[in-house]
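# Predicted model and sequence below, questions to follow.
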Amino acid sequence: MRVYFTFEPRPDLREPLLTDFPQLDFVFDSGLSNEELQQADILVTYGEDLTEENIQYATKLKWIFVASAGIEKMPARAIMERGILVSNVRGIHKTPMAESMLAHILAIKRALPWMYEQQKKSEWSKKAKQTELRDSTALILGPGAIGSEVGRLLQAFGVTTIGCNRSGKEAAYMDSMISFAQLKEALPNADIVISVLPKTPETTHLLKEEHFVAMKSSAIFMNFGRGNLVDEKVLIQAIATEQIGYAVLDVFEVEPLSSDSPLWSFSNVIVSPHISSHSSRYVERSLEIFKPSLTKWLKGDTDLENVMDLSRGY
């Protein structure tokens, strides 16, 4: 059985795979090759390199392991037509992403961006507008693995957490839950609005102008899910007209963000170039999910961790 990686793990991560699964033929590449794909039974990929044309060559392929949480760039229809099982690494991003979100929140609350600017100007000033995180309210869109982890950290700082998902079904580390239908009514209570929603037809432009109008003028809006959540023109208008106090954006409708986008120039916007999940332990954590799944697969068990429903987009 041939396992084809379209990226090269570090030697210290690669060697245990070869030791633990000596019966398998591993191929580690720095990109996707149709020639190698023709021979692969299992594909390990970040997902963005796979096209519908590639799938035509993957005649032996039975399982795709995606070392990423997002699968929206994959050729879903072609994969489903072939009946190829897809699983991913949902959950491994929760630590770096939650830490990134908390870092941004604390920086804004304690006026760190203002301090950095003062330092650049060599200007001693005590006019910082600092507030406390404690006793504030955070509304978290998509309280799954990542959203629940940031909820846990925020609760430790004395923050009330409101989770929001499609159904309003209970989620970990949320003091209360609402559904998408109740979102507009809940927004006036939120000091911080955080989205970690995936890209689906239902989440596309879920937030509209009326939602930003409903937010506090001092609210911190954070999008760490996918850029389709809000029309960028609507977001820019909300910032320009001071409907919200601050925006922290890790994702955008079109990436990379155009150099002429107004979002670069707002003093109350932080542009994070889709790096909040980056970590030196990323591949390590991916393989911690892949290896137990590979063991199950070799026993004929297809009930793997994080099996994806491509028709739903997650």
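Sure, I can see it.

# hey, let's count contacts and neighbours off CA atoms from now on
OK.

# How is residue 146 assigned, secondary-structure-wise?
The three-state assignment at residue 146 reads helix, by DSSP: H, G, I helix; E, B strand; the rest coil.

# Would you check how far apart the closest residue to residue 52 other than its chain neighbours and residue 264 are?
Excluding its sequence neighbours, the residue lying closest to residue 52 (C-alpha to C-alpha, 6 or more residues apart in numbering) is residue 75, at 5.2 Å. Using C-alpha to C-alpha, to the nearest Å, residue 75 is found at 32 Å from residue 264.

# The two: who's more crowded?
residue 75 (18 against 14; other C-alpha atoms under 10 Å).

# Next up, the contacts around the more buried one.
Shown in contact with residue 75 (C-alpha atoms under 8 Å, 6 or more residues apart in numbering): 50, 51, 52.

# And the helices in the stretch 151-300 of the chain, which stretches?
For the stretch 151-300 of the chain, the helices defined by DSSP state H, counting those that start in this stretch cover 183-186, 209-214, 232-240, 282-298.

# Show me what the shortest one is packed up against.
Helix 183-186 sits against helix 209-214, with contacts defined as 3 or more C-alpha pairs under 8 Å, 6 or more residues apart in numbering; DSSP states H and E.

# List the buried residues of the helix it packs on.
209, 211, 212, 213, 214 (16 or more other C-alpha atoms under 10 Å).

# Would you mind listing the residues in contact with the third one?
To tie it back to what came earlier, the one meant is residue 212. Residue 212 neighbours (C-alpha under 8 Å, 6+ apart): 238, 243, 244.

# Could you rerun that using 10 Å?
184, 187-188, 219, 221, 234-235, 237-239, 242-244 (C-alpha atoms under 10 Å, 6 or more residues apart in numbering).

# among those residues, who's most crowded?
Busiest of the contacts of residue 212 [other C-alpha under 10 Å] is residue 221, holding 25 neighbours.

# Structure two is appended below for comparative analysis:
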Amino acid sequence: MTQTEDRLRVVAAVPLDEELCRLIERIEPRVEMISDPSLVPPMRWPADWEGDPSFSRTPQQQADFEAMVDSADALFGIPDVSPAQLARTVAANPRLRWVMTTAAGGGGQVKAAGLDQDALDRIVFTTSAGVHAGPLAEFAVFGVMAGAKGLPRLRADQDARVWPQRWEMRQVDEMTVLVVGLGGIGAECARRFHALGATVWGTTRSGRPVDGVSRLIAPDEIAQVAGEVDAIVVTLPGTEQTHHLIGEEVLEAVRPGAILASVGRGTVIDERALLAALDDGRIGFAAMDVFEKEPLAQDSPLWSHPSVLVSPHTAARSSKEAERIARRFAESAGRLLDGEPLRATVDTVEFY
């Protein structure tokens, strides 16, 4: 896309309210939004991009859907949130120049499409990374607070109608919190923990300073500092480089009773190593919104572990999510048309 092109034909390849299509056009008048609600599955709840799984297309509807997405300069969402459909569309549509995934971790979907280098060079892929930062940071704060205030103990005493002797709770403003990953989510976590008075450390590969973070840690130094922190907040995407980064080495090095909150991708944490750390008290409490495999298996010990809070990957869910993503899309469309770099581009080497 060059600066001389003043229009962008965008197809909504996932369910998107007509109101939000028009919002995108109002924010960026050079965009023409194309959508057909009859060709995409209806949402079951806000920002349900996959839509109702019982939805199916007739052969003619499938042909119409493919013709629609194949006419696009840019796509709002991956068609059917399916890597296979993305691969088909890329091959069929040489005019396609930009795809914005509705998932913050959309790089994994792009990788799964198995696109060749020519396609990766031709098309800019961006994600909604950062849109979910506020809600996920709130869950991270909630998780650390729940551990600091002894939520499992409070719940057990309440269920048993026991009024115990008073006991000391931990104070967040006396804690050191290590945020693993200082991207959009991590930076928002850091900001909120700093506002609560915590000392905040964070991992970074770039070494760039982040507001509220007093110490920057290289990713390969996490085990070396794990024994110096009171809580670890994991915000990283799931890549080959981050797989089981929080594993046996780190979890053996933590300060006994450390709190863990996970809001990135579940594959970053080795759940077997985590269970061992929970069982012997190295991890005193874990608030988990994401897991290695989802839904969490019925026989997973995490369900019933007294020191674990299980959240079904729902911490980012918000009635405002779709609007936030639509606004991000409109802003990015303007940047694309003006020849400016886009935010949250997918690294097509590591796919995050």
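Great, that's in hand. If you're wondering where the values come from, they're calculated on a predicted model, not measured in any experiment.

# Could you quantify their similarity as a TM-score?
Taking TM-score structural alignment, normalised by the length of the first structure as the basis, the two superposed chains have a TM-score of 0.89; 313 aligned residues with a C-alpha RMSD of 2.5 Å.

# I'd like the helices of the stretch 151-300 of the first structure written out as TSV, with distance to residue 103 of the first structure added.
Shown next, in TSV, are these (distance: least, C-alpha to C-alpha, whole Å):
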stretch	distance to residue 103 of the first structure
helix 183-186	25
helix 209-214	23
helix 232-240	21
helix 282-298	19
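
# Looking at these, spot the one closest to residue 149 of the first structure.
helix 282-298 (16.2 Å; C-alpha to C-alpha).

# Would you indicate which residues of the closest one are buried?
282, 283, 284, 285, 286, 287, 289, 290, 293, 294.

# picking that back up, now, of the contacts of residue 75 of the first structure, which are buried?
Judged by 16+ other C-alpha under 10 Å, buried ones among these: residue 50.

# From the contacts of residue 75 of the first structure, pick the one nearest residue 307 of the first structure.
For the contacts of residue 75 of the first structure, the nearest to residue 307 of the first structure is residue 50 (17.9 Å; C-alpha to C-alpha).

# what about the aligned residue in the second structure for residue 221 of the first structure, distance to residue 307 of the second structure?
By TM-score structural alignment, residue 221 of the first structure lines up with residue 260 in the second structure. According to C-alpha to C-alpha, residue 260 of the second structure and residue 307 of the second structure sit 10 Å apart.

# Need the overlap of contacts for those two.
147, 283, 284, 285, 286, 287.

# quick one: which of these sit in strands?
283, 284, 285, 286, 287 (DSSP state E).

# how about the strands of the second structure, start to end?
Under DSSP E, the second structure gives strands at 8-12, 31-34, 74-76, 98-100, 124-126, 176-180, 199-203, 215-217, 231-234, 258-262, 283-288, 308-310.

# Give the aligned range of stretch 175-191 of the second structure in the first structure.
Against the first structure, stretch 175-191 of the second structure falls on residues 136-152 (TM-score structural alignment).

# For that stretch, measure first residue to last.
14 Å.

# got it, and stretch 166-185 of the second structure?
36 Å.

# Tell me the buried residues in stretch 295-310 of the second structure?
Result for stretch 295-310 of the second structure [16+ other C-alpha under 10 Å]: buried residues 296, 302, 306, 307, 308, 309, 310.

# what does stretch 156-176 of the second structure give?
Buried, per 16+ other C-alpha under 10 Å, within stretch 156-176 of the second structure: 172, 175, 176.

# export the residues you listed to JSON lines and tack on distance to residue 35 of the second structure?
Below are these laid out as JSON lines (distance: C-alpha to C-alpha, whole Å):
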{"residue": "172", "distance to residue 35 of the second structure": "48"}
{"residue": "175", "distance to residue 35 of the second structure": "49"}
{"residue": "176", "distance to residue 35 of the second structure": "48"}
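
# What is the nearest of these to residue 156 of the second structure?
residue 172 (22.4 Å).

# Hmm, residue 259 and the closest one touching each other?
No: assessed by C-alpha atoms under 10 Å, residue 172 of the second structure is found out of contact with residue 259, at 11.3 Å.

# Quickly list what's touching both of the two.
What both residue 172 of the second structure and residue 259 touch, as defined by C-alpha under 10 Å, 6+ apart, is the set 144, 145, 148, 230, 231.

# How many neighbouring residues does the last one have?
Around residue 231 of the second structure there are 30 other residues, counting by other C-alpha under 10 Å.

# list the contacts for it?
Contacts of residue 231 of the second structure (C-alpha under 10 Å, 6+ apart): 143-144, 147-148, 172, 175-179, 200, 254-255, 257-261, 283-286.
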